[in-house]
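**Q** Next one to model:
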Amino acid sequence: MRRYARTLVAVALATTVVSGTAGWVAGNAQQAVTGPPPGTASWRADRLLGRELPDPERDTPAATARFFAGLTAAQQQELAVRHPLVVGNLDGAPVELRYRANALALRASHDPAFARLAADPDRRFLAFDPRGRGQVAEVFGDLATARRVSVIVPGADIDATTFDRTTDVYGTPAGMAESLYARTGPGTAVIAWAGYTTPVGLGLDAARGTLAEAGAERLTRFTDGLAAAGVPVTAVFCHSYGSVVCGLAAPRLRVADLVVLGSPGMRADSVADLRTGARVWAAKDPGDWIGKVPHVEFAGLGHGPDPASPSFGARRVPAEDAEGHTGYFAPGTRSLRTFAAIARGAYDRPAPAPAPGTATATGYPPSSSARPTMMPPGPRR
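**A** The predicted structure follows:
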């Protein structure tokens, strides 16, 4: 009888997710972008080197890394010029070569939606896929010298056109990554990864795990590719629906720390259910609207328990001053200070809070009205 009662409650709550009470009512259905990058057919047919090139779909990132290690610098560059969209998105290829290939692909794009990404030649992109709404990954810091590398995984309504918008900056992957890198500094790097098809609005896509499943595959291959290229990722920060992606990818992510913030759930009942060796952290601001979303999973709707609840078993990140769903990386917040400590590997001794009126990582006092809506551009190399 009790099990039956719990099932009825779960059904009622899951129905709430899409009925409007929680606000998940408007959204456009999305088709996940999957498969190898554009231009793969020409890449597979290329016999420039007198042999087959690594297959972007079937070969592992480790096999791809071994292939490029056997080429001369001139041969690598020739491939990037001939096939920029493939090389720029090829997991396991050398990092600097991917930067070069994506710069070429962005300059060759005639889509005005991507013009802003190509405007600054100093930006470093590890991925650029123009299919669908566009996918992109940008690096803040120097991957060649970084001892610790973090990846930001965003939630709904993020694509190549909203990746670094100037409104609601800390709700964008570029804004979150730049803010974290400004706090962590030399010896670290942060990657803003908008490498999967995100839900649009708060409709059925946001309540289901279909897009997250595809995203988890892409995230896993992306991090495996970096490790194969000699740049292992040490921490992943997952915002909102991005935490669903990370929950599904968790058993395959070889990272030290997995951090979720503003999470609707991770498709797991507890930390143990994630089957990961990583330390799992969770942050949720009391004023975050995500708290009104029922944390259940039933008949494919909803994403399970709240990772920030004590029963889930995650380490709690203080976030009382994060101010809503997109304020977790805002300068001066306790959540950002703790995130930075995790990113640096100093998770047991987070950075102290700045004294009132002192400068933050952005150079502005926490209460200063002079602080801009967009962070001053930080170093990207």
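**Q** From now on I want contacts and neighbour counts done on CA atoms only, so please keep to that.
**A** Will do.
**Q** just the strands in the stretch 201-350 of the chain please.
**A** Assigned by DSSP state E, counting those that start in this stretch, the stretch 201-350 of the chain shows strands spanning 235-239, 257-261, 279-283, 315-316.
**Q** now the shortest one, how far from the chain's geometric center?
**A** For strand 315-316, the distance between its averaged C-alpha position and the chain's averaged C-alpha position is 20 Å (CA atoms, centre = their mean, to the nearest Å).
**Q** Which neighbouring elements make contact with that strand?
**A** strand 279-283 (3 or more CA pairs under 8 Å, 6 or more residues apart in numbering; DSSP states H and E).
**Q** what's the distance between the strand it packs on and the middle of its chain?
**A** Here strand 279-283 is found 15 Å from its chain centre; the criterion is CA atoms, centre = their mean.
**Q** quick check, residue 193 in a strand?
**A** Yes - membership of residue 193 in a strand is supported by DSSP: H, G, I helix; E, B strand; the rest coil.
**Q** for the stretch 251-381 of the chain, what spans make up the helices?
**A** 271-274, 334-344 (DSSP state H, counting those that start in this stretch).
**Q** Provide a complete list of residue ranges assigned to helices in the stretch 101-250 of the chain.
**A** Counting by DSSP H, counting those that start in this stretch, the segments of the stretch 101-250 of the chain that form helices are 115-119, 173-184, 204-207, 210-228, 242-249.
**Q** which residues sit against the shortest one?
**A** So the one you mean is helix 204-207. With contact meaning CA atoms under 8 Å, 6 or more residues apart in numbering, helix 204-207 is reached by 17-18, 24-25, 27-30, 156, 199-200, 211, 241, 301-303.
**Q** Now do the contacts for residue 83.
**A** By CA under 8 Å, 6+ apart, residue 83 lies in contact with 39, 43, 101.
**Q** Need the residue closest to the centroid of this protein.
**A** Compute the mean C-alpha point of the chain, and by CA atoms, centre = their mean the closest residue is residue 153, 1.6 Å away.
**Q** Please look at that residue and residue 244 and confirm they touch.
**A** No - with contact defined as CA atoms under 8 Å, residue 153 does not reach residue 244; the gap is 10.0 Å.
**Q** Proceed likewise with the subsequent sequence, for comparison:
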Amino acid sequence: MRRFRRTLAAVAFAVAMVGGTAGWASADAQTAITGPPPGTDAWRAEGLPDPAAGTPAQVNRFFAGLSAERRDALARRHPLVVGNLDGAPVALRYAANRRALRADGRFPRLLSPGRQILAFDPRGRGQVAEVYGDLGRAAHVAVVVPGSDIDASTYDRAKDPYGTPAGMARSLRGETGPDTAVIAWAGYTTPVGIGIDAATGSLAEAGAERLVRLTDGLDAVGAPDPAVFCHSYGSVVCGLAAPRLDAADLVALASPGMHADSVAELRTGARVWAARDATDWIGNIPNVRFLGLGHGADPTGADFGARPVPATTAHGHTGYFAPGTDSLRAFAAITEGTAR
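**A** From the prediction side, this is the model:
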């Protein structure tokens, strides 16, 4: 009975505290964005392959069979479909998403010269993915999966830049060589603030499906298997995606848990790493799972079995990608395949 009371107290504490990138804030319940891209009905009406049914490999074969003129015409007529189709040619997706962003008008920063927007979904709070580097020629690829409070409007901001996927990706790209591409992936509906969404895996389950499709799409266009960096609630997404995720490395940082009690339970062929600095408030979160609340074991715990990532010079919940930190240097080595 005493153990049961301790578990209930821990779960109550987890509900009150488990958050994400922004930390302490009130919470609003979110509805996950799922299903095929917006504009799919018009796409289907032309007799084009159903985005909800085709795999990224099938999408890639479809576009490979089209002339350049036909591909460009589809991107002009259906930018939201082409721009979000994993497996479609990368440069074509960039062009389609520039068109979609201009039509939407809410996110002018994403239209700045040189930005390579791999995905843009305006539904809900908005989702976006961006590539730093040359994905078509990269020898090494990394994907950054963020935690709570991230959407198209908070994806890239000057305040707390290393707590955003754009800031994390830019920093990692700067620490690696020119043959590396880094994808900042805000491609799922994240929790807002602290509440049930952050303390459960419902949004992470929907996000895991989208993350698996992203890595399948990278494989379809011939990109190397990525190192996937999973921050805070993003590590819950990665944990649920792990058995099907086409990745070389899986890195949980600032994690509240991955819905697994060990690396073996993740059922992944990727190397699994974990990092948490001593000043990160996530260390105060009880690592429990009970009645659907909480996210399980601490990935940095010895019993979990992940490879440790040094984080002695990182600070706080969002300092792991800050320039000059040992964690950023380790992330670069993992991305480039030189970490042991």
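**Q** Just the TM-score for the two chains, thanks.
**A** Remark: TM-score between the superposed chains equals 0.96 [TM-score structural alignment, normalised by the length of structure 2]; 337 aligned residues with a CA RMSD of 1.5 Å.
**Q** Pick the most deeply packed of the helices of the stretch 101-250 of structure 1.
**A** Greatest average neighbour count among the helices of the stretch 101-250 of structure 1 goes to helix 242-249 (a mean of 28), per mean count of other CA atoms under 10 Å.
**Q** between that one and strand 257-261, how many degrees?
**A** 150 degrees (axes from the mean of the first three to the mean of the last three CA atoms, to 10 degrees).
**Q** Need the contact partners of helix 242-249 of structure 1.
**A** With contact meaning CA under 8 Å, 6+ apart, helix 242-249 of structure 1 is reached by 153-156, 209, 212-213, 215-217, 219-220, 238, 258, 260-261, 263-268, 274, 303.
**Q** Adding distance to residue 330 of structure 1, write the contacts of residue 83 of structure 1 out as TSV.
**A** Formatted as TSV, the contacts of residue 83 of structure 1 follow (distance: CA to CA, whole Å):
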residue	distance to residue 330 of structure 1
39	39
43	42
101	32
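**Q** buried subset of those residues?
**A** Buried by 16 or more other CA atoms under 10 Å: 43, 101, out of the contacts of residue 83 of structure 1.
**Q** Tell me the one among the contacts of residue 83 of structure 1 nearest to residue 3 of structure 1.
**A** Closest approach to residue 3 of structure 1 among the contacts of residue 83 of structure 1 (CA to CA): residue 39, at 52.7 Å.
**Q** quick one: contacts for that closest one?
**A** Residues in contact with residue 39 of structure 1 (CA under 8 Å, 6+ apart) are 83, 85-86.
**Q** State the distance from the alignment partner in structure 1 of residue 65 of structure 2 to residue 264 of structure 1.
**A** Aligned counterpart of residue 65 of structure 2 in structure 1: residue 70 (TM-score structural alignment). Per CA to CA, to the nearest Å, residue 70 of structure 1 is found 45 Å from residue 264 of structure 1.
**Q** now residue 173 of structure 1
**A** Counting by CA to CA, the gap from residue 173 of structure 1 to residue 264 of structure 1 is 18 Å.
**Q** Format the strands of the stretch 201-350 of structure 1 as CSV; extra columns: distance to residue 120 of structure 1 and mean neighbour count.
**A** Formatted as CSV, those follow (distance: least, CA to CA, whole Å; neighbours: other CA atoms under 10 Å):
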stretch, distance to residue 120 of structure 1, mean neighbour count
strand 235-239, 26, 27
strand 257-261, 30, 27
strand 279-283, 33, 22
strand 315-316, 38, 18
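**Q** could the helices of the stretch 251-381 of structure 1 go into CSV alongside distance to residue 224 of structure 1 and mean neighbour count?
**A** Formatted as CSV, those follow (distance: least, CA to CA, whole Å; neighbours: other CA under 10 Å):
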stretch, distance to residue 224 of structure 1, mean neighbour count
helix 271-274, 19, 17
helix 334-344, 19, 25
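**Q** Among those helices, which comes closest to residue 234 of structure 1?
**A** Of the helices of the stretch 251-381 of structure 1, nearest to residue 234 of structure 1 by CA to CA is helix 334-344, at 7.6 Å.
**Q** Provide the aligned range in structure 2 for the closest one.
**A** Under the alignment (TM-score structural alignment), helix 334-344 of structure 1 falls on residues 326-336 in structure 2.
**Q** hmm, who's touching that stretch?
**A** Contacts to stretch 326-336 of structure 2, defined as CA under 8 Å, 6+ apart, come from residues 140-142, 172, 175-176, 180, 226-227, 249, 275, 309-314, 320-322, 339.
**Q** Structure 1: which residue goes with residue 181 of structure 2?
**A** Matched to structure 1 by TM-score structural alignment, residue 181 of structure 2 sits across from residue 189.
**Q** Just give me the neighbour total for the closest residue in space to that match that isn't next to it in sequence.
**A** Among residues not flanking residue 189 of structure 1 along the chain, residue 141 sits closest, at 4.4 Å (CA to CA, 6 or more residues apart in numbering). When neighbours are counted by other CA atoms under 10 Å, residue 141 of structure 1 registers 26.
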